[in-house]
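Visitor: Just the structure for this:
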Amino acid sequence: MYSSTAGVGSSLQRLKRFPDYQHNQLLILAGIEMTIAYELLETRYKIWHSIYWKRSNAATKFAVNKKMEGIAFDAGTSIIEAGRLLDRYYDEYGVDEHDRNNWAEIIRSLISANRWLKEQFGKDCDFKQLTIDL
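Guide: Sure, this is the predicted structure:
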């Protein structure tokens, strides 16, 4: 498991324990985005470890790398979107005093996951972004 996957998973678990999670559309959507990011990162991990890199030909390596670039980029996009949704929730509803610690942990974990994703797969995301921009 990647550290970014663990960060998203931690944030998601804390969000699910947040009091308004079941009743607020913004929190539900943020949870969905976090779930998407988590699943994408898990898929990337499985793909990476399912191939014999030394014995694979160049075409296979190229195809797998392209697939993993897309997965990392999409996971990063989901993390950012989850952050935007959480920001909107905070701006619109605020957080009760007794929920502040849990909220802070949700945000910290998500920020850490995004930072770790950039550290681990920054080049993959940049390559994917360049192909989208062209």
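
Visitor: going forward, measure contacts between C-alpha atoms and count neighbours the same way
Guide: Fine.

Visitor: what's Gly31 in contact with, if anything?
Guide: Residues near Gly31 by Cα atoms under 8 Å, 6 or more residues apart in numbering: 12, 15-16, 82.

Visitor: To check against the first, give me the structure of this:
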Amino acid sequence: MNNRTVSLLSDEDLASTVLCDLKRVVREYATAATESTCPQVRQMFTDLLNKTLTAQGQMFEVMKNAQMYELGTSALQTDINKQIQCYTQTQQGTNEWLSNVHGQAGQFAQSNTANTDQQMNNMMQ
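Guide: Got it, this is the predicted structure:
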């Protein structure tokens, strides 16, 4: 009896499938980690994410060395700089918005505290 199995997929197709699954699992672990409210669960998903990222990187290197992975073209530095500038502007806008929301919440809390103090003083008189 022959113990040899025959695969319907090539090594490249099998490796590509594994790489795609590792990428998907990375996304799912990242989502799970960011949505976890329990610190221990968050740490578990973070550890799993890091291990899966390592496995994905190793699979990519094996595929690249075996010429199973087609590398993309290099991006122009001007395109990279344009994206960095766009993301920086978005980050600055988000930070300003958060600062305004936080400031308004703080002002609201202060005004409510002052109103409550005034009401208490009026009641005591």
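
Visitor: Work out the TM-score between the chains.
Guide: Aligned and superposed, the two chains score 0.43 in TM-score terms (TM-score structural alignment, normalised by the length of the second structure); 68 aligned residues with a Cα RMSD of 3.3 Å.

Visitor: picking up where we left off before, may I ask which two of the contacts of Gly31 of the first structure are separated the most?
Guide: Spatial extent of these (Cα to Cα) is set by the pair Lys16 and Ala82 at 13.4 Å.

Visitor: returning to what we had before: list only buried entries from the contacts of Gly31 of the first structure.
Guide: The neighbour-count test (16 or more other Cα atoms under 10 Å) marks 12, 15, 82 as buried among those.

Visitor: just how off-centre is the longest helix along the first structure within its chain?
Guide: In the first structure, taking DSSP state H as the definition, the longest helix is helix 58-93. Its chain's C-alpha centre and that of helix 58-93 of the first structure lie 6 Å apart, by Cα atoms, centre = their mean, to the nearest Å.

Visitor: and of the buried ones among the contacts of Gly31 of the first structure, the nearest to Lys66 of the first structure?
Guide: The nearest one, if we look at those relative to Lys66 of the first structure and count by Cα to Cα, is Ala82, at 24.6 Å.

Visitor: got the contact list for the closest one?
Guide: Taking Cα under 8 Å, 6+ apart as the test, what Ala82 of the first structure contacts is 29-31, 33-34.

Visitor: mind running it again at 10 Å?
Guide: Residues in contact with Ala82 of the first structure (Cα atoms under 10 Å, 6 or more residues apart in numbering) are 12, 26-37, 76, 88, 107, 110.

Visitor: Lys51 of the second structure and Ala33 of the second structure, how far apart?
Guide: 13 Å (Cα to Cα, to the nearest Å).

Visitor: quick one: which of the two has more around it?
Guide: Ala33 (21 against 13; other Cα atoms under 10 Å).
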